[in-house]
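Chemist: Return a 3D structure for these sequence lines:
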Amino acid sequence: MTSAVAEDATDQDVFGGVDSHADTLHVAVISDNGGHLADAEFTATAAGYAAAPAFLDAHGHVITIGVEGTASYGAGFTRTARSHGHQVVEVNRPDRAERRRIGKSDPIDAYAAARAALSGRAHAAPKDDTVADIAPCTTSPAPPSRPAPPR
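Modeler: Coordinates of the predicted model:
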C-alpha cells in the first residue's frame, strides 16, 4: 500500500480501479475529484478477492469500480465486488498513445481504470460469465443455392 488511510476518509466518496492479471490484482483508489489516495497489490485468490474490496471500503464510500477484464482475469474480483454491493464497470485498456505518454505499469493502469470510472468514460456493465444474457440468433437461413448452369 502506498499511502495510509486518513481518520475521516470513510466519509468521502471514492472510485476504484483494478488492473487484473492471472496471479495478481492491482487496485487503486481515487477521490471524487481525481486525487490519488492509495494503491495496493493483491493475489488473484479468494483471499485477495475478499481483501481488495475491503481495501477500497477503508478509503471511503465506493461509488464505482472500473475493472480491466471483467470476464477474464478480473472475473473473480468482479463477482466478489458485486456480491458486496459495489457497482463495477468494464474498462478498456488505455490506448497506445496514452501508454506512450504516461508509461505502463500496474499502478498506472489501475489509476487509469479508476479515472475512467470517475469520468463516466467506462460505463459498460461487466461481462457475465454465463450465457443467459445472449439472445438467440434471429436471422433467417441463407436461401438454397442454385445448381450450376450446364456446360
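
Chemist: drop to CA atoms for contacts and neighbour counts, all remaining ones
Modeler: OK.

Chemist: Scan the protein for its longest helix.
Modeler: Across the chain, the longest stretch assigned as helix under DSSP state H is helix 106-119.

Chemist: And that one, what does it pack against?
Modeler: The contact analysis (3 or more CA pairs under 8 Å, 6 or more residues apart in numbering; DSSP states H and E) places helix 106-119 against strand 13-20, strand 24-31, strand 61-68, strand 88-91.

Chemist: and the closest residue to residue 27 other than its chain neighbours, what does it touch?
Modeler: Excluding the flanking residues, the one nearest residue 27 by CA to CA, 6 or more residues apart in numbering is residue 18, at 4.6 Å. With contacts defined as CA atoms under 8 Å, 6 or more residues apart in numbering, residue 18 is in contact with 25-28, 65-68, 74, 109-111, 113-114.

Chemist: Could you check how far the most centrally placed residue in the chain is from residue 111?
Modeler: With distances taken as CA atoms, centre = their mean, the residue of the chain nearest its centroid is residue 67 (0.7 Å). For residue 67, the distance to residue 111 (CA to CA, to the nearest Å) stands at 10 Å.

Chemist: Please provide the structure for the following sequence as well, for comparison with the first:
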Amino acid sequence: MPHIAHAADQHQNDGLADEVVLGVDTHKDLHVAAVVTVLGALVDTRSFPTTAAGYRQLWDWARTLGTVRRAGVECTGSYGAALARHLRSESVEVIEVNQPDKATRRRRGKTDVLDAEAAAHAVLAGCATASAKAGDGPVEMIRMFKLAKASAVKARTQSINQLKAVLVGADTGLREALSGLSNTVLIRRCAELDAGTAHDVTTAAA
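Modeler: Below is the predicted model:
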C-alpha cells in the first residue's frame, strides 16, 4: 500500500508542477493573454480576436503550455464576459481581476501584455479572489433588460427636451396651443399636427 500512496502523491505533484495560470487583458476587439507558471515566471503571451474562434484559439494555445485550472480575467461583466463563459465551459475557475490603477500603470508603463501578466500574478498572489460574473443566468438577463430600459428612458427624456426646445422658438399661436400640457398629451397633440410642406418657420416647427 505505501508504494501505491507514493505513486498517487507523485502523480499529484507532477500535476502541480505542470500547472500554469492564465491572465487576460480584455478589450472590445482583441484580448491579450499571458501564461505564467505557479512560481510566477512568464511562459508566453499572445493576442486573440474577440470571436468564438478566437476564444477557442486562446484556450487551445493556453493548454499547450500546461494545465490551466485558473484564469484571471479583466472586465468579466463587459469585454471579458464571453471569454469567461467559454473558459468556464472548459472547467476553468475564472477570477475577476481589477484593472491596474493609473498610478500603477504610469509607474510600470502601460502595455496590454503587462496587464495580462499582472492579471495572472494577481491570481497567484491571492490579490484577486472574486469569482467572475456568471453572465449566463437570470442576473444577466435582468441586467440586459435594465440596460434596455435605461436607454429607452434616456432617449425619451432627450426627445421631450428637444420638443420643448423647438416650442420655445416656435410661432406664438403654435406655442400657446401646446403650452401647459402634460408630456403625454403634448406628444399626442404634436403627432396630430398637419405638418404638410415646410415653407416657413411655423410649418418647419410643426
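
Chemist: Which members of the contacts of residue 18 of the first structure are the farthest-apart pair?
Modeler: Largest separation among those by CA to CA: 74 and 111, giving 15.4 Å.

Chemist: So those two - more neighbours on which side?
Modeler: residue 111 (28 against 23; other CA atoms under 10 Å).

Chemist: mind checking what the more buried one lines up with in the second structure?
Modeler: Alignment note (TM-score structural alignment): residue 111 of the first structure maps to residue 117 of the second structure.

Chemist: Kindly report the same for residue 78 of the first structure.
Modeler: The equivalent of residue 78 of the first structure in the second structure is residue 84 (alignment by TM-score structural alignment).

Chemist: residues contacting that match?
Modeler: Applying CA under 8 Å, 6+ apart, we find residue 84 of the second structure in contact with 73, 76, 94, 132, 134.

Chemist: Just give me the neighbour total for the closest residue to residue 74 of the first structure other than its chain neighbours.
Modeler: Leaving out its chain neighbours, the residue that sits closest to residue 74 of the first structure by CA to CA, 6+ apart is residue 20, at 5.2 Å. Using other CA under 10 Å, residue 20 of the first structure has 27 other residues around it.

Chemist: same question, the one 4 residues further on
Modeler: A total of 18 residues lie near residue 24 of the first structure under the criterion other CA under 10 Å.

Chemist: Identify the residue of the second structure aligned to it.
Modeler: Aligned by TM-score structural alignment, residue 24 of the first structure pairs with residue 30 of the second structure.

Chemist: ok, residue 191 of the second structure to residue 185 of the second structure distance?
Modeler: 10 Å.

Chemist: if we can go back for a sec, pull the contacting residues for the match of residue 111 of the first structure.
Modeler: The contact partners of residue 117 of the second structure, by CA under 8 Å, 6+ apart, come to 23-24, 33-36, 42.

Chemist: Name the nearest of those residues relative to residue 6 of the second structure.
Modeler: Residue 6 of the second structure lies nearest to residue 36 out of the contacts of residue 117 of the second structure, by CA to CA, at 28.1 Å.

Chemist: And that closest one, how close does it get to residue 54 of the second structure?
Modeler: Here the criterion is CA to CA. By it, residue 36 of the second structure lies 20 Å from residue 54 of the second structure.

Chemist: just to revisit the earlier point, any chance of the contacts of residue 18 of the first structure in TSV with distance to residue 132 of the first structure as columns?
Modeler: Compiled in TSV, the contacts of residue 18 of the first structure are given as follows (distance: CA to CA, whole Å):
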residue	distance to residue 132 of the first structure
25	27
26	30
27	29
28	31
65	24
66	23
67	22
68	22
74	20
109	31
110	30
111	32
113	27
114	29
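
Chemist: which of those also appear as contacts in the second structure?
Modeler: Here is what carries over to the second structure from the contacts of residue 18 of the first structure, by both residues aligned by TM-score structural alignment, their matches' CA atoms under 8 Å: 25-28, 65-68, 109-111, 113-114.

Chemist: Compare the residues you listed and tell me which has the most neighbours.
Modeler: The most crowded member of those, judged by other CA under 10 Å, is residue 66 (35 neighbours).

Chemist: Kindly state which residue of the first structure is aligned to residue 103 of the second structure.
Modeler: In the first structure, residue 103 of the second structure lines up with residue 97, judged by TM-score structural alignment.

Chemist: Any idea how far the helix or strand hosting its match is from the middle of the chain?
Modeler: Per DSSP states H and E, residue 97 of the first structure falls inside helix 96-102. Mean-position distance between helix 96-102 of the first structure and its chain equals 19 Å (CA atoms, centre = their mean, to the nearest Å).
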